[in-house]
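> Sequence below, structure please.
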Amino acid sequence: MKKSYYLFLLALTTLLACETDFDVNATWKETAVIYGLLDQTVDTQRIIIYKAFLGQESAYTMAQEADSFHYAEGDLEVFLYGLDNNGDTVQKIELEYQITNNRFSTGFDTIFSTEYSVEYFTAESLNQSLTYHLYVRNVVSNYVARSTTNLIEPLEINPGFTDEITFFKNNEYRIHRLRWSSSTFGKIYKPFMRFYYYEKNILTNEVVRKYIDLSFPQMYSQSISGNQNMELAITGENFFYFIKNSINENLNVLRINAKDLEDGFVGYDYWSGGIDFYFLVGGEAISQYIEINNLPSIIFQDPPTYTNIENGLGVFSSRLNAESIGKFLDIQTLTELANGEITSELNFIEP
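Down below sits the predicted model:
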């Protein structure tokens, strides 16, 4: 065990990203497929690990045998090592095994290569200042796979001069510009706009809060050095048609755009918020994976053509969640929402 550990520490200084093609029916060789995005803004880190189909039989035939696809509990030891700028290990985390039926999702516009049912997780907090090294070892065969990633630094979102948002003014649609500075170690950015609204059923007087999300195309910074000015322009026409196409007409409900109601339904002075912005930020490795592998694939197709896993397949990178919340529409935009040509049939109340 000590020998493997020292070999691991030596290998940490020589990790390289690589791009490799594989023959799925080559002579059998143990190869782990690893997907993981470390995110210090969430409570739990999850890493997916399973076996690649690298053997003499077809992938379909091998998939019928559970032990040809999933590692059994106890087969692997999975560690995260947090190293400081001097290369010293200051944090060691052993990940736990659990079975799940979900699909691994990056949150970005890409499709990972497989469904899965086994993941390794930890609820231990991560340290922003450390570089994290992943170490995976099969205790039966002594097979080892490794990778490394930095954590993305916090995203600086420009708050603007006011929380008020204008999409319509003086009988014209207006553009709202969402601005931010790129994060160190961040490469890919995906913004979302969340629109909150309340519905009151006029037959039952039941009031329900709902929301819809508008997802924007992902954007890339020029580098991972940070401090690049970035901007998303959201047009008024896009905003109003998004509302129209996302909410069904219903003569039995009245609606208002608000995130919270302090007192009552109809008093505009008590409407609070109504618009939040959210971001997903991805590291350089997941950005490269998306650019190269952004085509649909399924469990029995070829393994991914890009990997930054040493002696394995997949991607190990970082992700960050960020938000700018508490925004609200100005009165002219709310009036257009209630009475305008695009959304007048949705029964939003005029302030």
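> From now on I want contacts and neighbour counts done on CA atoms only, so please keep to that.
Will do.
> what's the longest strand in this protein?
Scanning the chain for the longest strand, with DSSP state E as the assignment, gives strand 312-329.
> another one to check against the first:
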Amino acid sequence: MRLHTFALRCLTILGFGAFALSGCSTDLDPNADYKETMVIYSLLNPGEKIHYVKVNKAFLNTKSNAVTIAASNLDSTTFRPEDLTVRLERLGKDSTVLNTYTLERYVSKGKDAGSFFSDSTILYRTLPNQPGQLDENSIYRVVAHSTRSGLSASAATSLVKSNELCIFRVSMKNTIGRDCFDTLDTYVEYEPHKTNNAIAFNTPSNGYIYSTRIDFPYTETTNGVSQQKTITWYPLNNELKSPSSLGENEIRIRIENNSFYNTLANQINTQNDNGTTKRTTDGKVIITVTAGSQLLALNYRANTSYSIYSQTRPEFSNVRNGAGLVSSRAQKVVYATLTTDALKQLKNDTRLKFQ
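I've put the predicted structure just below:
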């Protein structure tokens, strides 16, 4: 693990949910000739069946600026398919390799518009059931190798214990008992119109940074044209909390009365509404809790704890012979449903036009 100081941050590499990860060229001589530097980003989630890795090049070339190079030459930031192999390794306690899984190249569509060459994102992913869900008690290492230059870079991480992350309350309706609601087939009642609402969950023994997201999908129809939309907000975002040996393994987030309806009113764009506009919902509310590892917490601290008077920012990396971050997170999801009274209040709110 290293803390670098970078003169500037020129290339956004990858973002996963609440945790945004960014990277740039390493602390090399800016007047040196072009040198290939491998940048690796991955967030391993033990509960997922397919795992993704992002591998890019960082480059330095004083004869042209970074945006011009990247826009005119895709190979300056990405590896050609025949030039790169990526694998995931499961390690034993003595760092011996127990299993090796070769990753396939995958092009993810829908990249945001910008200055860079491609309208898609090149990732590497594991094959189905190879390995599938990860062993939470193992160490995993990502290894990337350039067959063209011979350069190899790697990074290893332990996994956040997903089985210890438990959402046991999402509103006033569920205040008795501490059964986990975070299974995909579990629906609980959601009452945002009542006072003393809270979201509460047990934290993993190796979780260090937390976010809670609420998604509310709905249908908006104007002039007979319907669109599926979602309002998203974070009651808790990038909260740092070290594991406690005193049994304090709970986070409780107080939700202000009617903040659900006020958030919808603030985020729903009504500028194009007319007399035909209506909004409908099946009442589904999705609550997602994310727990990040110590490496993620260190990365977050490094990117937020620097002086505004400084022209440099420390950059955290755990990649050997390269730059970037390979870490872990765990996520649990609860599918809640607005109660009859909650839906009634939603439809009675004239700001929102729900029917």
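> Overlay them and tell me the TM-score.
Overlay of the two chains. TM-score (TM-score structural alignment, normalised by the length of the first structure): 0.70; 297 aligned residues with a Cα RMSD of 3.8 Å.
> still on that earlier bit, tell me how far the longest strand of the first structure is from the chain's mean position?
Centre-to-centre, strand 312-329 of the first structure and its host chain are 5 Å apart (Cα atoms, centre = their mean, to the nearest Å).
> just checking, what packs against the very next helix or strand once past that strand?
Proceeding N to C from strand 312-329 of the first structure, the next assigned helix or strand is helix 331-339, under DSSP states H and E. On a contact count with 3 or more Cα pairs under 8 Å, 6 or more residues apart in numbering; DSSP states H and E, helix 331-339 of the first structure meets strand 168-169.
> And the contacts of the strand it packs on?
Outside strand 168-169 of the first structure, the residues that touch it by Cα atoms under 8 Å, 6 or more residues apart in numbering are 174, 236, 332-333, 336.
> The same query, at a cut-off of 10 Å, please.
The contact list for strand 168-169 of the first structure (Cα atoms under 10 Å, 6 or more residues apart in numbering) reads 174-176, 235-237, 239-240, 329-337, 340.
> Quick check: closest non-adjacent residue to whatever residue of the second structure lines up with Met193 of the first structure.
Alignment note (TM-score structural alignment): Met193 of the first structure maps to Ile214 of the second structure. Spatial nearest neighbour of Ile214 of the second structure, chain neighbours left out: Ile287 (4.7 Å); criterion: Cα to Cα, 6 or more residues apart in numbering.
> Wasn't the one you found part of a helix?
No: counting by DSSP: H, G, I helix; E, B strand; the rest coil, one finds Ile287 of the second structure to be strand, located in no helix.
> Residue in the first structure paired with it?
By TM-score structural alignment, Ile287 of the second structure lines up with Phe277.
> Isn't that match up against Arg179?
No: applying Cα atoms under 10 Å, one finds Phe277 of the first structure not in contact with Arg179, separated by 11.0 Å.
> corresponding residue for Tyr234 of the second structure in the first structure?
Checking TM-score structural alignment: Tyr234 of the second structure goes with Ser215.
> quick one, what contacts that match?
Per Cα under 10 Å, 6+ apart, neighbours of Ser215 of the first structure: 190-194, 278-279.
> Aligned to Tyr135 of the first structure, what sits in the second structure?
Under the alignment by TM-score structural alignment, Tyr135 of the first structure pairs with Val143 in the second structure.
> Just give the number of residues close to that match.
20 (other Cα atoms under 10 Å).
> how far apart are the helix or strand encompassing it and its match in the first structure?
Val143 of the second structure belongs to strand 139-146 when elements are defined using DSSP H and E. Once fitted to the first structure, strand 139-146 of the second structure is off its aligned match by 1.5 Å on average (mean Cα distance after the TM-score superposition for the first structure).
> That strand to strand 323-338, inter-axis angle?
Angle of strand 139-146 of the second structure versus strand 323-338, following axes from the mean of the first three to the mean of the last three Cα atoms, to 10 degrees, is 130 degrees.
> Can you name the next helix or strand after strand 139-146 of the second structure?
Sequence-wise, the next helix or strand downstream of strand 139-146 of the second structure (DSSP H and E) is strand 152-157.
> Give me the nearest residue to Asp289 of the first structure, chain neighbours excluded.
No Asp there; residue 289 of the first structure is Tyr. Nearest to Tyr289 of the first structure is Tyr306, by Cα to Cα, 6+ apart, at 6.0 Å.
> returning to that earlier point: for the match of Ile287 of the second structure, the count of nearby residues, please.
Number of residues near Phe277 of the first structure (other Cα under 10 Å) recorded here: 19.
> distance of it from Cys18 of the first structure?
Remark: distance between Phe277 of the first structure and Cys18 of the first structure (Cα to Cα, to the nearest Å) = 35 Å.
> Show me what Ser158 of the second structure aligns to in the first structure.
Aligned by TM-score structural alignment, Ser158 of the second structure pairs with Asn150 of the first structure.
> Which residue is the nearest non-sequential neighbour of that match?
Among residues not flanking Asn150 of the first structure along the chain, Thr131 sits closest, at 4.7 Å (Cα to Cα, 6+ apart).
> residues touching the one you found, list them.
Thr131 of the first structure neighbours (Cα under 10 Å, 6+ apart): 80-85, 87, 89, 148-151.
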